[in-house]
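Enquirer: below are the sequence and a predicted model; questions follow.
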Amino acid sequence: MGRRSDHSRSELETLILDAGAGLVAEVGLSGFSAREVARRIGYSIGTIHNVHGTADRLIAAINTRSFGLWAAYLEERLAAGDGDRIAALVDGYFGFARDHTHLWTAIYDHRLPPDMNLTEADETGRGLLTKIVVQEVAGALGRPIDDTVAALARSLIATVHGHCAFAISGAWELMGEAAPEAAALARVRETLAAFRPSPSR
């Protein structure tokens, strides 16, 4: 029998998210089950649906939580770096993927049904990571944040993500690339150098 009155709704939301994220971290998205989350917290599957709606909504919330953890991870790497903030940023991207592989891959493997959109809270939470990158790119270029800088930052995220995804999957190794993170950093530096104004003569 589920413990139907042990927690408030907000407490239940946190309990479910923590248990769901723990399950994804252990078994990946392919092994995820809302029923198993319910079993782990001692509630019925109905409680999961009452709090989060569908399993897709729960997975979306777990992925948004992962984005928050990832943003905090990047901030820690930036704070602990030796002043090379772009290198720290790339290192933080790869590091989170290596340290939390199942949570990281779940972000990109999950797709909401066509008739379902992310909530405003999800959109805001997921935007934290991009906001950090945009700020760092603007700082590296010595430019204010504008549409051009934001677009460049998104392209650089895609570049680093591609290198990182290939590294995690083992595809880089099959192609003979021994240092995918260094390669990603080199591409980012080349792109930033191309966007910096030439020194005045």
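Expert: Right, received. Where do you want to start?

Enquirer: contacts, neighbours, all on C-alpha from now
Expert: Will do.

Enquirer: contacting residues for the most centrally placed residue in the chain?
Expert: In the chain, the residue lying closest to the centroid (Cα atoms, centre = their mean) is residue 67, at 3.8 Å. Residue 67 sits next to 125-126, 128-129 when contact means Cα atoms under 8 Å, 6 or more residues apart in numbering.

Enquirer: then this one, side by side with the first:
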Amino acid sequence: MGRRSDHSREELRELILTAGETLMAEVGFANFSAREVAKRIGYSIGTIHNVFGSVDRLVTAINTRAFGAWADELERSLATADEDRIAALVEAYFRFARDHPRRWSAIYDHRPASETITEAEHAMRGRLMHIVAGEIATALHRPVDAALGTFARSLVATVHGHCSFAITGSWAAMGQHDAEMVALARVRESLAAYRGQS
């Protein structure tokens, strides 16, 4: 029997999200079950639908929190970084993926319907790129404009590719090591090339 009157709507939302984050970290997106989340908190699956509207909305909210935690990781790394802040960014990118592989993968495994992402969630998800673009702009002594934003996203894609190969074991299977250092080297090369074009 569900505890239908035990919590307010906001308390329920937090309860569901916390249980959902824990489950996602344990089993990943492919094995995620809203029914299991409901079971863990002692409510029915209908309660999750009442609070979030759909499972897609729930997963979107869980992944948005993962984006926030990831951005926090970048900010913590930058707060203690020496002069090499680009290295601190790459290190933090890899560290979050290594420490939270299923949460990290779920961000990319889930394809939310565009209408399910709220404006606030877009802002939370965009915080990571905002941090990266700001550091890239500082390194290049350029303003953050459309061109630099595109370049920053390209650098993130480069780091992401190396990170993904490292997390899945594909990098090691190719006889390669130190994916993080190689990714950083590619970023440095790209930054040097970008400076040369300016």
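Expert: Yes, it's here. Everything numeric here is computed off the predicted structure, so don't read it as measured data.

Enquirer: the contacts of residue 67 of structure 1 in helices, which ones?
Expert: 125-126, 128-129 (DSSP state H).

Enquirer: can you select the buried ones from the residues you listed in PyMOL?
Expert: Typed into PyMOL, the line below selects the buried ones among those, using 16 or more other Cα atoms under 10 Å:
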select buried, resi 125+126+128+129
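
Enquirer: ok, the ones in helices among the contacts of residue 67 of structure 1 vs residue 49 of structure 1, which is closest?
Expert: residue 125 (21.7 Å; Cα to Cα).

Enquirer: the residue nearest to that closest one when sequence neighbours are not counted sits in which helix or strand?
Expert: The shortest distance from residue 125 of structure 1 to any non-neighbouring residue, by Cα to Cα, 6 or more residues apart in numbering, is to residue 64 (5.9 Å). Using DSSP states H and E, residue 64 of structure 1 sits in helix 55-80.

Enquirer: what's the mean distance for that helix versus structure 2?
Expert: With mean Cα distance after the TM-score superposition for structure 1, helix 55-80 of structure 1 departs from structure 2 by a mean of 0.6 Å once superposed.

Enquirer: go through the ones in helices among the contacts of residue 67 of structure 1 and name the one nearest residue 87 of structure 1.
Expert: After measuring those against residue 87 of structure 1 - Cα to Cα - the closest member comes out as residue 129, at 15.9 Å.

Enquirer: residues touching the closest one, list them.
Expert: Contacts of residue 129 of structure 1 by Cα under 8 Å, 6+ apart are 67-68, 70-71.

Enquirer: save those residues as TSV, and put in distance to residue 54 of structure 1 too.
Expert: Below are the contacts of residue 129 of structure 1 laid out as TSV (distance: Cα to Cα, whole Å):
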residue	distance to residue 54 of structure 1
67	20
68	22
70	24
71	26
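
Enquirer: what's the closest of those to residue 30 of structure 1?
Expert: For the contacts of residue 129 of structure 1, the nearest to residue 30 of structure 1 is residue 67 (19.2 Å; Cα to Cα).
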